[in-house]
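A.B. asks: Got a sequence here, can you build the structure:
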Amino acid sequence: MTRIAVVLGSTRPGRRGQTVAQWVADVAARHPAASVGDVAFELVDLAEYGLPLLDEAVPAVFGQYRGEATRRWAATIGSFDGFVFVTPEYNHSMPAALKNAIDHLFAEWNDKAAGFVSYGVHGGTRAVEHLRLALSEVKVAHVRSQVVLSVFNDFDYTGCDMADPTSAGRFTPGEQQEQAVNTMLDEVIAWSTALEPLRATTDAASDGNAVSV
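C.D. replies: So this is what the prediction gives:
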């Protein structure tokens, strides 16, 4: 079975991302591939891992993780075949917590596929531009289709105090957005499946090295 994580990349208190990520996970659970048991989706909330600002003495490419939080994060990411990143846009880029989480690992990301759901004043598109670059360096294949959510059009602020900067509004995605999620998921599933032989080869090589040491 192909396992795909819906990764919530914001750790900010009061984040809109929690609602958005749960919506993505719910849509994913209704995907035909999930319905027949070919694919399993799981919500992974970065805030639950407590990753420190990168403090590993050895570069991640060597896989010599020392920190307990890093090892736990590695075990989680290593168990998946693909990812859907849910990210806001902060100052023309992704959240620092998400970049930090990517930088903590290397091999656990390799030869897997990723799709994106972004939200923000500009739909989060610029965050995904940077996210694609970072993921390329850890050998993640990212699909073309992207779900872009506007804080103006996909959220309802009826009854909210607009003078309150913490007011998140109510998430009300447009009808077309669920189809956009499914289109993106189709690609992530297909690419995750296509990359399976590469992951198998890497795993076999790692096992062989482990035996010979």
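A.B. asks: Please count neighbours and contacts with C-alpha atoms only from this point.
C.D. replies: Fine.
A.B. asks: List the buried residues of the longest strand seen in the chain.
C.D. replies: Identified as the longest strand of the chain according to DSSP state E is strand 140-150. Within strand 140-150, the residues that qualify as buried are 140-143, 145-150, counting by 16 or more other CA atoms under 10 Å.
A.B. asks: could you list every residue that touches Ala34?
C.D. replies: Ala34 makes contact with 28, 40-41 under the criterion CA atoms under 8 Å, 6 or more residues apart in numbering.
A.B. asks: To check against the first, give me the structure of this:
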Amino acid sequence: MTRKPRIAVITGSTRDARWNHVPADWITARLQADGRMEAELLDLRDFDLPFFDEAASNLWAPSQDPRAVRWQETLAEFDGYIFVVAEYNHSITGVLKNALDQAYKEWNRKPAGAVGYGGVGAARAIEHLRGIAVELQMVPLRNAVHIAAGTFMEVHPLGGQEKPLAEVENAIGGSADAMIEELLWWAEATMAARATSA
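C.D. replies: This next block holds a predicted model:
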């Protein structure tokens, strides 16, 4: 590789009361500390994406809304993604689904990991995300981080005593390490393949 893979960590919630930024900051810092990849946090709050209202996916027709174009141009700079997933009614949030729908070509042939949280660690939402990722021609990773059950209640305000994620590293650190290793492998593999076919 002539350069390190660039990874975007994408927040999956924009609510005022969200907790999404806590795991987003945690996994971004972990990637940066690892040093084998460059990591940048993309907060959906910063993009003001409209509801998808284009004539078609940008696979078939250029997007017209400048906010969508800015999002696409930002995504194109990265070699892989980690989505920080809140689970709403057994699926991903509407804002994350909309962000996924606002691009197509930019997602193609890049790995997609996930950090989920909630009672079941957003397991059902992450499974939905994997299906969407396949349609967008991403490589959904097997490994994910699930901040679930007692671990979730120990660090989330709903548990009555919010703590930093560093305090539950023993429960989630191994999953993060496994996901990062898999992400690196696929990021390097797909970068090489894209360079060959360019």
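A.B. asks: Overlay them and tell me the TM-score.
C.D. replies: The TM-score (TM-score structural alignment, normalised by the length of the second structure) is 0.89; 193 aligned residues with a CA RMSD of 2.1 Å.
A.B. asks: out of the contacts of Ala34 of the first structure, who's nearest Ala96 of the first structure?
C.D. replies: Of all the contacts of Ala34 of the first structure, Ala96 of the first structure sits closest to Phe41, with 24.7 Å by CA to CA.
A.B. asks: Quick check: the aligned residue for that closest one in the second structure?
C.D. replies: When the second structure is aligned by TM-score structural alignment, the residue opposite Phe41 of the first structure is Ala39.
A.B. asks: Then its match would be within a strand, right?
C.D. replies: Yes: counting by DSSP: H, G, I helix; E, B strand; the rest coil, Ala39 of the second structure is located in a strand.
A.B. asks: burial measure for it, as a count.
C.D. replies: 25 (other CA atoms under 10 Å).
A.B. asks: show me the contacts for it.
C.D. replies: So Ala39 of the second structure contacts 6-9, 28, 31-32 (CA under 8 Å, 6+ apart).
A.B. asks: do the same with Arg30 of the second structure
C.D. replies: Going by CA under 8 Å, 6+ apart, Arg30 of the second structure touches no other residue.
A.B. asks: Work out for me the element it sits within.
C.D. replies: Applying DSSP states H and E as the criterion places Arg30 of the second structure in helix 21-34.
A.B. asks: helices or strands next to the next helix or strand after the longest strand of the first structure in the packing?
C.D. replies: Downstream of strand 140-150 of the first structure, the next assigned helix or strand under DSSP H and E is strand 155-156. Applying 3 or more CA pairs under 8 Å, 6 or more residues apart in numbering; DSSP states H and E, one finds that strand 155-156 of the first structure contacts strand 170-171.
A.B. asks: Give the aligned range of the helix ranked longest in the first structure in the second structure.
C.D. replies: When the first structure is parsed with DSSP state H, its longest helix is helix 175-194. Aligned by TM-score structural alignment, helix 175-194 of the first structure falls on residues 170-189 of the second structure.
A.B. asks: Give me the aligned partner of Trp60 of the second structure over in the first structure.
C.D. replies: Per TM-score structural alignment, Trp60 of the second structure is aligned with Phe62.
A.B. asks: related to what we said a few turns ago, for the helix holding Arg30 of the second structure, the distance to its chain's centre please.
C.D. replies: The chain centre lies 12 Å from the centre of helix 21-34 of the second structure; the measure is CA atoms, centre = their mean, to the nearest Å.
A.B. asks: Quickly find the element holding the most centrally placed residue in the first structure.
C.D. replies: Nearest to the geometric centre of the first structure sits Phe85, at 2.4 Å (CA atoms, centre = their mean). In this structure, Phe85 of the first structure sits in strand 82-88 according to DSSP H and E.
A.B. asks: mean deviation of that strand from the second structure?
C.D. replies: Following the fit onto the second structure, the mean deviation recorded for strand 82-88 of the first structure is 0.7 Å by mean CA distance after the TM-score superposition for the first structure.
A.B. asks: which secondary structure elements does that strand contact?
C.D. replies: Strand 82-88 of the first structure packs on strand 2-8, helix 17-29, strand 112-120, helix 125-137, helix 175-194, going by 3+ CA pairs under 8 Å, 6+ apart.
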